[in-house]
Every structure is written in C-alpha cells, then in structure tokens.
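Undergrad: fold the following, please.
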Amino acid sequence: MKLYIITGGPGAGKTTLINTLQKRGFKTVPEDARDIIREQMVTDGDGLPWKNKILYAQMMAEASIHSYLNVMSEPSENTIFFDRGLPDTICYMKMEKLPISKDLIQLADIIAYHRKVFILPPWKEIYINDAERKQNWEEAVETYEQMRLTYAELGYELIVVPKDSTEKRCQFISDLI
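TA: Here you go, the predicted model:
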C-alpha cells in the first residue's frame, strides 16, 4: 500500500491540502490531534496540550496507531494520504520533553508508511490561530524544524512542498508519487 504522510508545523496548509487531495479522488486520513482536542474541549477532559501533555500525547499515539490499523485492515491498491503520522506524536513528545517508551519507538519502526514524507514549510502569510491551534508563529516554526529532525532520525526522506496554491501543491505531490 502507498501510505504517504503530509506533515509540517501548524498552520502550513496541511489540512487544506489533504481535503483537496480527497476531492481529487485520493483516500485520506484526517489529523487525529484536532479531533482529540475538539473532543476533550467538549467533554471538559484533561487530554489537552495545555492541561495534561502526557495524557494528550498518549491519546495522540493511540489515535495514530488506530488510524493506521484501520487503513491496513482494508488493503487497497490506492494511494492514501495521512494528515500527520505517528512520528508527529514522537516529535511532540520530544519537544515537550516527555518520556518516550522503547515500545513507541519500535512501533514507529514497524508501522510502514511510505519512506517519502511530504513536509509543508512554515508560511506566515497563511498562518492563523484558532480554537485548537494556540501556538504562536515562533512555535510553529520550531515545530517544523523539530518535525524535520524527527522524521530524518526515523529514516524518512523529506520532500518539501513549495509554498504555492493548493492546486499547485497537489500537482507537485501527484507528480512525485
């Protein structure tokens, strides 16, 4: 299966790109972190990055693994794009100086996404905060840099998606797959 990750710091256009790829007929897997944040906000839960970082990271890891296993349970010849992957959770944990278990690192080695990962660079002109995205611009840039390091450490080849219209970004990715 061709399972590609689209990643990057917050506010770089990942979700818009994923939604456009879906409209073009590709199967996509939405970002788990936003769903967790929305659910925790509605239920006044503790699994929020500004309340309980450890619980939030555990929930993100579990959700990423669950999303991956769901996709794998329905084998397909189609190309599938993930809005973030398990390595994003590991990056978050590293940035927040949270303990990362050997089991989680082993799972990151076992879970077989495509080795080419599309990463969107910080783009100040489109960056905005919202109810779930509370990072400032500097934090968004630092997240991007840490994503680059984490994915490289885990053996992925990063392909930087140029800052351009969503259609041209989709075409860039389509041309490379």
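Undergrad: contacts, neighbours, all on C-alpha from now
TA: Fine.
Undergrad: now the strands for this structure?
TA: Under the criterion DSSP state E, strands of the chain are mapped to 2-8, 27-29, 79-83, 116-120, 157-160.
Undergrad: now for these, which one comes closest to residue 61?
TA: Using Cα to Cα as the criterion, the shortest distance between residue 61 and the strands of the chain is 13.9 Å, found for strand 79-83.
Undergrad: residues making contact with that closest one?
TA: Contacts with strand 79-83, where a contact means Cα atoms under 8 Å, 6 or more residues apart in numbering, come from 1-7, 14-15, 18, 26-31.
Undergrad: hmm, back to that, now the strands of the chain as TSV including distance to residue 146 and mean neighbour count?
TA: As requested, these are exported to TSV (distance: least, Cα to Cα, whole Å; neighbours: other Cα atoms under 10 Å):
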stretch	distance to residue 146	mean neighbour count
strand 2-8	9	23
strand 27-29	22	20
strand 79-83	17	21
strand 116-120	12	23
strand 157-160	13	16
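Undergrad: between the ones you listed, which gets nearest to residue 134?
TA: Ranking these by their distance to residue 134 (criterion: Cα to Cα) puts strand 2-8 first, at 15.6 Å.
Undergrad: second input sequence below; structure requested for side-by-side comparison:
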Amino acid sequence: MQNKKIVITGGPGTGKSSIINYLESQGHYCLHEVSRQITIEAQKQGIEQLFLEQPLLFSEKLLEARINQHHEAVQLSKERIFLDRGIPDVVAYMDYFGTNYPDEFTLACNYHKYDKIFLLPPWKEIYTSDNERYESFDQALEIHEHLKKSYLTYGYEPIEVPTGSISSRSSFIMNSLDG
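TA: The predicted model follows:
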C-alpha cells in the first residue's frame, strides 16, 4: 500500500505544530518539525542561533533530517502521514535569507515528493516569538510568500488553510483529503 505524505507548512507562528499535535491526538500518524531540535542541539554546543551564525550548515542538517523523515514516511504502513514542514521549506527559507546553496537542495526537492501540501497563512492574532522563533510578523509574511513560491516551483498546488480554531482547521484539512 502506498501511503499519502501530507505536508502542513506555513511561516513561523501560523499554528502548524498545534494542528500536527491535534491530528496526532486524533489518532493520525505525524512527523514533527525538526528545526527546533537542531537549534537546541547547537545551543548545547554553545552556538546560540545556528541558523543565523552558520546558515548553510543549519540548512544541510535540516535537509538531511527532512530527507530522513521522508524515507521514514515512505516505509510506514499507515494510510496517511502528516509532516510538519517538507523539504521545499528548506529552500524557501534559504531563498528568503539570500543564502546560496548547492544543487543537492533542489535535487532533493525534485526527488522526494509529497502527495498534498497545506499552507497556513500568517495570522497576527496567534503570532508569538520565543527563544527559537526570532522572526517578526512582517518577516513571517515574507516567509509565507517564499514558502508558497517554493512549493509552486516544485510542482505542488498548496491548499491554503483558513484561520480558525485548531479543530476547524484540522477538519478543513481532513475534509480536503476526503473530498
């Protein structure tokens, strides 16, 4: 059985992780965001913001982790696997920051495919920053546009998820998959 790999993406503070956690609580299989883990590991090694201090190294670690998640999703015998961000997110952020990157990044985007992409729009009412999320809301708006462009570039048609409660947004996603 070939499973469906479903990406939930969006700029910082759009509710991705909340939706992933909700879907998981409803019995769906979910793979969580890996960038915070990479940031925390770097902080343990004395690098406060790896993404700012060594953006290419951060992105290489992120690309490797997201490729590993894709491989994990392919191997799972679940009908649907939800992923908190996908491989094209890495390229979108690098484009946003103007970071040059080797061809392996675009090759990974072309080779590792997903079945559906749900894009969460910036939502000022729920946006907060913290120790791992340093972007302003205006920057989140720009990142959203880079994410949308990245997924379109790699042949996807992202479905924009309307704002609302976590359960209503999750229902929208499930209804879009079942429809």
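Undergrad: how alike are these chains, TM-score-wise?
TA: TM-score for the superposed chains, counting by TM-score structural alignment, normalised by the length of the first structure: 0.94, backed by 175 aligned residues with a Cα RMSD of 1.3 Å.
Undergrad: could I get the strands of the first structure as TSV with distance to residue 102 of the first structure?
TA: Shown next, in TSV, are these (distance: least, Cα to Cα, whole Å):
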stretch	distance to residue 102 of the first structure
strand 2-8	22
strand 27-29	26
strand 79-83	24
strand 116-120	23
strand 157-160	22
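Undergrad: grab the longest helix from the first structure for me.
TA: As assigned by DSSP state H, the longest helix anywhere in the first structure is helix 53-72.
Undergrad: return the list of helices and strands in contact with that helix.
TA: Judged by 3 or more Cα pairs under 8 Å, 6 or more residues apart in numbering; DSSP states H and E, the packing partners of helix 53-72 of the first structure are helix 32-42, helix 86-95.
Undergrad: and among these, the most buried is which?
TA: helix 86-95 (a mean of 21; mean count of other Cα atoms under 10 Å).
Undergrad: just to revisit the earlier point, would you mark the buried spots in the longest helix of the first structure?
TA: Of the residues in helix 53-72 of the first structure, those with enough neighbours to count as buried (16 or more other Cα atoms under 10 Å) are 53-54, 56-57, 59-61, 63-65, 67-68, 71.
Undergrad: name the residues that touch that helix?
TA: Under the contact criterion Cα under 8 Å, 6+ apart, helix 53-72 of the first structure has outside partners 29, 32-33, 36, 46-49, 85-86, 89, 92-93, 96, 98, 111.
Undergrad: widest-spaced pair of those?
TA: Across the contacts of helix 53-72 of the first structure, the two members that end up farthest from each other (Cα to Cα) are 46 and 111, 27.8 Å apart.
Undergrad: rewinding a little: compute the inter-axis angle for the longest helix of the first structure and strand 79-83.
TA: Here helix 53-72 of the first structure points in a direction 170 degrees away from that of strand 79-83 (axes from the mean of the first three to the mean of the last three Cα atoms, to 10 degrees).
Undergrad: chain center to helix 53-72 of the first structure: distance?
TA: Averaging C-alpha coordinates over helix 53-72 of the first structure and over its chain gives two centres that are 11 Å apart (Cα atoms, centre = their mean, to the nearest Å).
Undergrad: look up how far residue 46 of the first structure lies from the residue nearest to the spatial centre of the first structure.
TA: For the first structure, the residue whose C-alpha lies nearest the mean C-alpha position (Cα atoms, centre = their mean) is residue 84; its distance is 1.6 Å. Distance of residue 84 of the first structure to residue 46 of the first structure, computed by Cα to Cα, to the nearest Å: 22 Å.
Undergrad: just residue 70 of the first structure next, same as before
TA: For residue 70 of the first structure, the distance to residue 46 of the first structure (Cα to Cα) stands at 26 Å.
Undergrad: residue 149 of the first structure now?
TA: Shown here: residue 149 of the first structure relative to residue 46 of the first structure, a distance of 29 Å by Cα to Cα.
Undergrad: ok so, going back, as CSV, the helices and strands packed on helix 53-72 of the first structure with distance to residue 139 of the first structure would be great.
TA: As requested, these are arranged in CSV below (distance: least, Cα to Cα, whole Å):
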stretch, distance to residue 139 of the first structure
helix 32-42, 17
helix 86-95, 10
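Undergrad: quick one, which of those gets closest to residue 131 of the first structure.
TA: Between residue 131 of the first structure and these, the shortest separation by Cα to Cα is 8.6 Å, and it involves helix 32-42.
Undergrad: what packs against the closest one?
TA: Judged by 3+ Cα pairs under 8 Å, 6+ apart, helix 32-42 of the first structure is in contact with helix 53-72.
Undergrad: what angle separates the helix it packs on from strand 2-8?
TA: Here helix 53-72 of the first structure points in a direction 150 degrees away from that of strand 2-8 (the same axes, to 10 degrees).
Undergrad: please consider this matter closed, and thank you.
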